[in-house]
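> Quick one, fold the following:
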Amino acid sequence: MKARINILLIALLAVSCTKNFNTLNTDPTQASSAQFDANLLLPTAEINYFSATQGYNGAILFESMWAQTFASAAYPSYYSNGDKYVASGNLLDYDQRLWNTGYTSASDCYQIQTLTKGDATKVNLRGIALILELLNIQVITDTYGDVPFSQALQASSGVNLPVYDSQQSIYTSMLAKLDSVLGTLDASQPAPTNDAFSYAGSVTQWKKFGYTLMLRMAMRLTKADATTAQKYAEMAYAGGTLASNADNAYMNFDHADGYSNNNSSAYQVPEDFNEVKWGKVLIDYLKTTADPRLSVIAEVPQAGLKNAANESLAGDNTAANQQGMPNGYDQNGGSTDISTATGYPGSSGTGSDVNPTGKYSRPAIGVYLALNTPGFVLTYAQSELLLAEAGVRGWNVGSASTHYANALAAALQTYGTFNGTTPISAATATAYATANPLSATSATALTQINMQYWILEGTLFDFYETWINWRRSGVPTLTPVNYTGNFSNGTIPRRQEYPTTEAATNPNNYKTAVTNLTGGDVFTSRVWWDK
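Take a look at the predicted model:
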């Protein structure tokens, strides 16, 4: 990342010092590829995608606990937004950050396409930019519902009040655009020179990424439009999805140069570090199935408040000692005090150093705490789980049981990408997959697949995807929290509310979008595909 950013700075300085400064800057909205290398925008778009989907831009405060990957026994707290669906003072601010930053990333991608239009040497950069734009739009529409798309990102052309497209039309358009653009990617043409993802500009891998994104989009529609879902899932499989863990898409963050993993940044905040625990459903399932990941991802803090707050002290990662925290509790001494929870393991420490939540498991600091911790976008295991589900549904994508075995073995080995993490060996992963085959009963198989999807995405800290696929699949079965003062009528939120600024800046289109939501602009309304 440092090299790419330095190149960008040099390029900008070169433009600022040129003798043709006035000519070049007469209309800054009309820059051309001859004046600015669009490759320099690619890492900006990529880092903005992560800025939108990590940390305090919603995911770790909302979706991580709405999906019950995490739990927090504190109130009041900004984690109450997620654990208890009770608003903190900054709820409205947090609520709009994915929208604002996701559209910023999408805008970067749109500008790359504009700058390279008609340039045959930039066909791959242009295609990858569109794929990244659609990556952003998918998470935005999945989170909010109907959103601007067909008229979005065009403020420089005078479109300042974009219509909100229906989510159905957005998905139809996104899938068609992917189908169109993936055929233009050409490994014989120049590759992007500034790719900050793990692909480092590999056109072959980006093509697999695009087909895997198509697959994910298709599977979102299983309940809303099964015909379209099948069509594009089969198309993605035929086109070639991610083929091994070597195709995993992630970013290695460069903290030394100012680019950190925002989930890790949040986890390093002392309040967060003490509060955040793995959820009970997750830990119970990993223990019940003797999953090798348990002793990799989880640890029980050393006894006492002082030790538990020390970010340099690793905890006990013995699988049998891990304990997941149930959601919806506090430490306020009433009926919802954590000490009243079923199976409460007791406190740790003694005297004034007692830690009431000290025996609950937290994310292992050796895996998740470093600010250079990689952030994942799409993985081979994720792709194979989606293909396994498509196979169970009888679609022409190969053997469901083979895809599931591939996914399970790959998932266990994915954690070796994290900094300083000893990987689970291929032998151990394969043995576990063999011992835990896919059921021949369709309903059971769908539960198995989506349970593994929930575990994979949650433990890779891809919290939006964890929550979104839970809404689609209903797996695992989660018990909603009904804490006093909650904003979702005691149910797990199904969407985020639109940014409050939309009602003021784009009122007519906003009102139309709200009218299309059964129940209105609230957390309990469902988006089109969420049946």
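
> only C-alpha atoms for contact and neighbour calcs from this point on.
Noted.

> For the stretch 151-300 of the chain, which segments count as helices?
For the stretch 151-300 of the chain, the helices identified by DSSP state H, counting those that start in this stretch occupy 167-182, 203-219, 226-239, 262-268, 270-275, 280-288, 294-297, in order along the chain.

> which of those helices is buried the deepest?
For the helices of the stretch 151-300 of the chain, average neighbour numbers computed from mean count of other C-alpha atoms under 10 Å are highest in helix 203-219, which has a mean of 25.

> can you map out the helices along the stretch 351-500 of the chain?
Listed in chain order, the helices found in the stretch 351-500 of the chain under DSSP H, counting those that start in this stretch are 365-368, 380-392, 400-414, 426-435, 442-459, 463-473.

> mind putting those helices in CSV, distance to Thr114 and mean neighbour count included?
As requested, these are arranged in CSV below (distance: least, C-alpha to C-alpha, whole Å; neighbours: other C-alpha atoms under 10 Å):
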stretch, distance to Thr114, mean neighbour count
helix 365-368, 38, 22
helix 380-392, 31, 27
helix 400-414, 36, 24
helix 426-435, 44, 15
helix 442-459, 33, 21
helix 463-473, 29, 23
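
> one more to line up against the first:
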Amino acid sequence: MLKKSYNYLVALPVLLLMAAGCKKGTFDINNVNPNLPLTVSSQFTLSAALTNVANQSYNSGYPDFANRYMGYWAFSGDYGGYGTEATYNTNTSFATSNWDNVYLTLENFRNIVDQSRVKGEEYYLGISKIMQAFQFQRLVDLYNNIPYSDALNGAKANYYPKYDDAKTVYKAIVGQIDSAISIIKGANSVTADNPGKYDVMFGGNMTKWLAFANSLKLKILLNMTQVSDGPAFITSELNGLTTADFMGAGVDAAVNPGYSNSALNQQNPMWQNVGFATNGTSPTTGNSFNRACSYSVNFYKNTNDPRLSLFYALNNNGVVKGRALGSEDGTEHNTVISAVGPGILASPTQSAWIMPACESLFLQAEAVQRGYLAGSAASLYQSAVSESFRIMGVSSPSTAAATYTAQPDTRVNFTSAPDKIQLIVLQAWAAYNMIDPIESWNNWRRLGVPADLPVSIYPGTTATHIPYRLLYPLSEYNSNSANVNAQGSINNMTSKIFWMP
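Presented below is the predicted three-dimensional model:
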């Protein structure tokens, strides 16, 4: 990985410094150029870094492939040239922003960590450590072994960082979250510098940050349920925690730096990707290219799910219709196959979900069902479904969720489901459509849910399952070749993430 030690998307403080540095009579050739500051204030870097995380969750080039792998999206019948992805014959140039840009954002959080340690900005330090853990988890889940201990060394940059064992990284970031929680809890709430409006996720509400930190920790831990020493580690790490320590109903981790419809690059990142131009009618390329997949459409229809017409838009005939991933049917035009729906595209100014309450509640339900936490898995499951209905805009979400889960269908009814964990994870898949497809992919790789997830039907496709991982990016083979080649021969269809059975 070519080491980059700079911030990006932090133009505001630079502009302020430019204004201050242009006063007559203040120029000194011996001074550092005020228009190119060596450091940027933590408050501005935090806003930019959190916004970048949102971009990496929804902009094109990041999770789009996972929406297709997990049966949420299909390719438009009005486009071609997608054979490489449709046959899963991807290469080192595929989805590389998930590596390159995530490491850049990690550098932003590293800068905050370095500055906040000096200045005593405990809240900034805690937040940044939590978000570093969030992003390192994402990297492990996509690539397995990654540069970790050598990756973020600031002025002592190692331009050829070694790769760390993925399980070691996982355990290290759990410890990093614990450290962040201790830092935040130990801060003096009167004297600590609260980020307030510069915290574009929780507005400086540190109680919510603590709940998010624990929810993220739970998300990481549950990925280890199938690892030989995983259950013991999970039990140890969750000791002393109760469901009250996690994000509950109504508490969404969502970023909004002030999205607006005044310009395309100011819209919510999902809207930029698969929404519309500022006129509200001209679809983006992503909107035209990504269409409803028949697998998910049929699941929602067969379970009488009121989210169907919210995940997907009505077609020209006034119904929701999908197509199979990889279909070459020339009659399946965009007038027939549904686009992304109004629940996902509520507004160009809507917040970008990082972890909605429903995700935390599904995680808690699984943890309780497995015996890692005390509580009622049935109640947590019910609340998770209700919260998914809420963020999707279902009317009277609690009532609608109660009606939905009361159906005599083992795919929705907790009481009648023979395998409660399978049900919880299946309904998490139903809820994470376009919201967190990476987590759905994790669950499929970990537990094989959904069990009947189809593969692409594109001509020439020989795969019997969807891919297990992404390949390391070309940038690594070009600039850090010794260390990436030390990982051996990587195959996206057979090489597993460490937590996979």
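
> so which of the helices of the stretch 351-500 of the first structure comes closest to Val15 of the first structure?
Nearest to Val15 of the first structure, of all the helices of the stretch 351-500 of the first structure, is helix 463-473, at 38.8 Å by C-alpha to C-alpha.

> equivalent range in the second structure for that closest one?
Residue correspondence for helix 463-473 of the first structure in the second structure, counting by TM-score structural alignment: residues 437-447.

> Give me the mean deviation of the matching stretch from the first structure.
On superposition with the first structure, the mean distance recorded for stretch 437-447 of the second structure (mean C-alpha distance after the TM-score superposition for the first structure) is 2.2 Å.

> residue contacts, Asn316 of the second structure?
By C-alpha atoms under 8 Å, 6 or more residues apart in numbering, Asn316 of the second structure lies in contact with 335-336.

> gap between it and Glu328 of the second structure?
Using C-alpha to C-alpha, to the nearest Å, one gets 20 Å for the distance from Asn316 of the second structure to Glu328 of the second structure.

> Am I right that Arg362 of the first structure is in contact with Ser295?
No - assessed by C-alpha atoms under 8 Å, Arg362 of the first structure is found out of contact with Ser295, at 11.3 Å.

> what's the counterpart of Tyr72 of the second structure in the first structure?
Residue mapping for Tyr72 of the second structure onto the first structure gives Thr69, with TM-score structural alignment as the criterion.

> And Val297 of the second structure, by the same measure?
So, by TM-score structural alignment, Val297 of the second structure is matched to Ile283.

> surely that match meets Gln323?
Yes - A contact is recorded between Ile283 of the first structure and Gln323 when judged using C-alpha under 8 Å, the distance being 6.4 Å.

> Centroid-nearest residue for the first structure?
Geometric centre of the first structure, nearest residue: Asp462, 3.5 Å, by C-alpha atoms, centre = their mean.

> residues in contact with Ile424 of the second structure?
Residues near Ile424 of the second structure by C-alpha under 8 Å, 6+ apart: 362, 365-366, 381.

> I'd like the distance between Tyr267 of the first structure and Asn274 of the first structure.
9 Å.

> before we move on, back to that, list the contacts for the nearest residue to the match of Val297 of the second structure once chain neighbours are set aside?
Computed as C-alpha to C-alpha, 6 or more residues apart in numbering, the closest residue to Ile283 of the first structure that is not its neighbour in sequence is Gly324, at 5.1 Å. Taking C-alpha under 8 Å, 6+ apart, we find Gly324 of the first structure in contact with 277-284, 360-361.

> got it, and Ser309 of the second structure?
Taking C-alpha under 8 Å, 6+ apart, one finds 320, 341-343 in contact with Ser309 of the second structure.
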